[in-house]
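Asker: Please find the sequence and the predicted model below.
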Amino acid sequence: MGRFRRFLTTAVLATLLVGGTAGWASASGESAPSGPLPGTASWLADDSLGRELPDPATATPAEVAAFFAGLSGAQRQRLVEDHPTVVGNLDGAPVHLRYAANAPAGDRVLAYDPRGRGTIAQVAGDLEHAAHVSVIVPGSDIDASAFDRTARRAADLQAAAGDDTAVIAWAGYTTPSGIGPDLATGRLAEAGAERLARFTAGLDAAGLPDPALFCHSYGSVVCGLAADDTDASDIVVMGSPGMRAADAGALGTDAHVWAAKSPHDWIGRVPNVEFLGLGHGADPTSPGFGATVLPADDVPAHDAYFAPGTSTLTAFAAIADGARS
């Protein structure tokens, strides 16, 4: 009984601490948008090309890329004009077509789904000609309406890494909102991992370099669960509550795994446990985990790992542009 009480205390602490200063979430938790993208029925009914269009729900990114490769420029442009919500979110479609389809949502937007709290991916740099690509995976309380923080981190990393590096701010999953059970469980991270794996497969199908993943806070849980289904060259976690893996070897990836945790980060007070689905497991910066630990003593807070002038941003930039391996 004593052990069970200690566990309950740990679970409550983990839930509260991972929530930080955010507001209270509903007891029922968050729900990711389900069902087909808006415009899918019209897309699937379109027979103007004399052949079926790939089903957004079932076609692989490689199949999507092959489909677009077989079209003329005029045919591609017509699909953008007639079906922007589908083309703009279709992993494997050419980058410039996705930009054109998502133009009403903003400059260099690679994906945008307005359903629910909204998901969005935006590019800093020249993605189509980049020698190196990075993807920032944010943690809790990030959605289309609170995307500026993630976009700013992408811009700061891209500026530090250089012109041959493109950085994608990927708020492409439903994140935990406020303080609630979603923060201490992997439910939303599991759904996010599937979306991240498909997104990176789309980058690969579009002929882009293998990405480096930069995963903050709860986003590191997403990256941990997606690790064996991506072709990432590097996985960098910071302010992580755990990756739902006992060690780096259990992630099932050939990517170089890096980890950073500031002594000023409240995440250090979160117990690294996983029991009956609660908690996210081992600290990636612990000696036994097997990640390469990056210096972070000058990072002042949980949300400051990408701040200009910090040792972490300097290290992240070196990883992003392939100079550090």
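Answerer: Cool, got the structure.

Asker: Every contact and neighbour count from this point should use C-alpha atoms.
Answerer: Will do.

Asker: Could you look up the SS state of Ser26?
Answerer: Secondary structure assignment for Ser26 (DSSP: H, G, I helix; E, B strand; the rest coil): coil.

Asker: Make sure it is actually in contact with Pro181.
Answerer: No - Ser26 is not in contact with Pro181 according to CA atoms under 8 Å; the separation is 9.2 Å.

Asker: Those two - which one has more neighbours?
Answerer: Pro181 (24 against 13; other CA atoms under 10 Å).

Asker: Surely the more buried one and Leu16 touch.
Answerer: No - the criterion here is CA under 8 Å, and Pro181 misses it with Leu16 at 9.2 Å.

Asker: Okay, helices next: where are they in the stretch 51-200 of the chain?
Answerer: For the stretch 51-200 of the chain, applying DSSP state H, counting those that start in this stretch gives helices covering 61-69, 73-82, 84-87, 95-101, 148-161, 187-205.

Asker: Same question for the stretch 201-325 of the chain.
Answerer: 218-226, 311-320.

Asker: I'd like those as JSON lines, with distance to Thr285 appended.
Answerer: Shown next, in JSON lines, are the helices of the stretch 201-325 of the chain (distance: least, CA to CA, whole Å):
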{"stretch": "helix 218-226", "distance to Thr285": "12"}
{"stretch": "helix 311-320", "distance to Thr285": "14"}
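
Asker: Among those helices, which comes closest to Ala121?
Answerer: Ala121 lies closest to helix 218-226 among the helices of the stretch 201-325 of the chain, at 14.5 Å (CA to CA).

Asker: other SSEs contacting the closest one?
Answerer: Judged by 3 or more CA pairs under 8 Å, 6 or more residues apart in numbering; DSSP states H and E, helix 218-226 is in contact with strand 132-137, helix 187-205, strand 234-238.

Asker: And the last one, how far out from the chain middle?
Answerer: Chain-centre distance of strand 234-238: 11 Å, with CA atoms, centre = their mean, to the nearest Å.

Asker: likewise the first one?
Answerer: In terms of CA atoms, centre = their mean, the centre of strand 132-137 is set 9 Å apart from its chain centre.

Asker: let's bring in a second model and compare:
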Amino acid sequence: MRRFARTLGTAVAAVAVVVGTAGWASGDSQRAVTGPPPGTADWRAETLAGRPLPDPASAAPLEVARFFAELDDPARRELLRRHPLVVGNLDGAPLPLRYEANRIAAAATGEARYAPLAAADRQILAFDPRGRGQVAEVFGDVERAEHVSVIVPGSDNDATGHDRRRAPSTGPAGMATALRAAAGGSAAVIAWTGYTTPVGVGLDAAGGNLAQAGAVRLVRFTRGLDAVGAPDPVLFCHSYGSVVCGLAARHTDAADVVVLGSPGMRAGTADALGTRARVWAARGPSDWIADVPNVELAGIGHGADPASAAFGARRVPAGDVRGHAGYFAPGTASLAAFAAIARGEAR
């Protein structure tokens, strides 16, 4: 009874922290963008040489890859011209075709905030303008890379803030750029802001609804990489992104799952994640995430601390990391360790 009372008291205190402090109360409630992209209805209504097109909602990425492999270039380009938003987000479709489709789709929105994504030198692997917008960008050559990493960011990230000016080596694009520079030319890195992230640190950040929706999208995205022959990826999951990765891990073919600045992965131990991937954790000495209680009650909180010895993750050195977003800063021990993991060299 005393143990129950202590546990309940800790959980109540955690909820009080979540809803009662200025920092946590600053978040705005978000509705997850899910399902296939805009234009799917028109895509489903078409056929090609009497064949239905693969359903963006239900066709497996490998099925999509086989469909496009059987098309000649004029047929592929006709689908690209007529349905850029669908082709650009269709996991399993050829990557160069998706890059071109997303350039067209971003430009077609007519919105200044998306104009940079339409630049000819960008490799935009996914673009969905609904809500705050979602985007995935490739740095390097996924088709020829020996190693592929995926950055899964946390709160306050979306298509417009994907590469906005901020402290160097922070934000999805900044983290990806720093990791690729450190890992070398044989590695490709994808900045994946492919889910609706929390805004601020309110109840969305303390709950799991957005992470659950994001996990579904991350699983399909990684299966799309597999369908086009990419190596098994390393997932680098920052902050709330580590909650997404915790829920997705058992359903991906990730070689490694690396969490940094994590509030928890909704699992009590690394083994409980149910993945064959190696699990790594990093937390810097001045990261405010250490002040977030590692409990879960009635859907609030994300459970055990992945950086604790009891969790069982491999530790990444992070003693020189500053704050919550400094893990990819050049010269840090954490970035050097991340690069070794990305290259498949860490043990």
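Answerer: Right, received. Where do you want to start? What you are looking at is a predicted structure, and each value in this text was computed from that prediction instead of being measured.

Asker: Can you calculate the TM-score here?
Answerer: After superposition, the two chains reach a TM-score of 0.94 (TM-score structural alignment, normalised by the length of structure 1), with 321 aligned residues with a CA RMSD of 1.8 Å.

Asker: what's the most buried one of the helices of the stretch 51-200 of structure 1?
Answerer: helix 84-87 (a mean of 25; mean count of other CA atoms under 10 Å).

Asker: hmm, who's touching that helix?
Answerer: 37-40, 43, 56, 79-80, 93, 97-98, 101-102, 112-113 (CA atoms under 8 Å, 6 or more residues apart in numbering).

Asker: for the residue nearest the centre of structure 1, what are its contacts?
Answerer: Nearest to the mean C-alpha position of structure 1, by CA atoms, centre = their mean, lies Val137 at 3.1 Å. Going by CA under 8 Å, 6+ apart, Val137 of structure 1 touches Ala169, Trp170, Ala171, Leu213, Phe214, Cys215, His216, Gly219, Ser220, Cys223.

Asker: From Pro61 of structure 1, how far off is the fifth one?
Answerer: With distances defined as CA to CA, to the nearest Å, the gap from Phe214 of structure 1 to Pro61 of structure 1 amounts to 22 Å.

Asker: what do you get for the third one?
Answerer: Ala171 of structure 1 sits at a distance of 19 Å from Pro61 of structure 1 (criterion: CA to CA).

Asker: Now check structure 2 for the residue matching His256 of structure 1.
Answerer: When structure 2 is aligned by TM-score structural alignment, the residue opposite His256 of structure 1 is Arg278.

Asker: Tell me how many other residues crowd the residue nearest to that match when sequence neighbours are not counted.
Answerer: Nearest non-adjacent residue to Arg278 of structure 2, counting by CA to CA, 6 or more residues apart in numbering: Asp256, 4.6 Å away. Neighbours of Asp256 of structure 2 under the rule other CA under 10 Å: 22.

Asker: and if you look at Leu90 of structure 1?
Answerer: 27.

Asker: my guess is it contacts Ala57, does it?
Answerer: No - with contact defined as CA under 8 Å, Leu90 of structure 1 does not count as touching Ala57 (9.5 Å).

Asker: Contact partners for Asp46 of structure 1?
Answerer: So Asp46 of structure 1 contacts Glu52, Leu53 (CA under 8 Å, 6+ apart).

Asker: An error on my part: the question was meant for Ile289 of structure 2.
Answerer: Gly261, Ser262, Pro263, His324.

Asker: ok, which stretches of structure 2 are strands?
Answerer: Along structure 2, the segments classed as strands by DSSP state E run 47-48, 51-52, 124-128, 134-139, 147-152, 187-193, 234-238, 256-260, 278-282, 314-315.

Asker: Please pull up the equivalent of Ala205 of structure 1 in structure 2.
Answerer: Under TM-score structural alignment, Ala205 of structure 1 pairs with Ala227 in structure 2.

Asker: do you know how far the residue lying closest to its match once chain neighbours are set aside is from Gly224 of structure 2?
Answerer: With sequence-adjacent residues excluded and distances taken as CA to CA, 6+ apart, Ala227 of structure 2 is closest to Leu62, at 4.8 Å. Distance of Leu62 of structure 2 to Gly224 of structure 2, computed by CA to CA: 7 Å.

Asker: and for those two, which residues touch both?
Answerer: Residues touching both Leu62 of structure 2 and Gly224 (CA under 8 Å, 6+ apart) are Gly92.

Asker: For the residue nearest to Gly88 of structure 2 when sequence neighbours are not counted, which residues are in contact?
Answerer: Leaving aside its chain neighbours, Gly88 of structure 2 sits nearest to Arg98 (4.2 Å; criterion: CA to CA, 6+ apart). Neighbouring residues of Arg98 of structure 2 by CA under 8 Å, 6+ apart: Val87, Gly88, Asn89, Leu90, Ile124, Leu125, Ala126.

Asker: What distance do you get for the aligned residue in structure 1 for Arg98 of structure 2 to Glu128 of structure 1?
Answerer: Correspondence of Arg98 of structure 2 to structure 1, assessed by TM-score structural alignment: Arg98. According to CA to CA, Arg98 of structure 1 stands 12 Å off from Glu128 of structure 1.

Asker: Please apply the same query to Gln122 of structure 1.
Answerer: Distance, Gln122 of structure 1 to Glu128 of structure 1, by CA to CA: 13 Å.

Asker: what about the two, which has more around it?
Answerer: Gln122 (24 against 14).

Asker: In structure 2, what residue corresponds to the more buried one?
Answerer: Gln122 of structure 1 maps onto Glu137 in structure 2, by TM-score structural alignment.

Asker: now that we're looking at that match, which residues does it contact?
Answerer: So Glu137 of structure 2 contacts Arg122, Gln123, Ile124, Leu125, Ala126, Ala173, Ile190, Ala191, Trp192 (CA under 8 Å, 6+ apart).

Asker: rerun that using 6 Å as the cut-off
Answerer: Gln123, Ile124, Leu125, Ile190, Ala191 (CA atoms under 6 Å, 6 or more residues apart in numbering).
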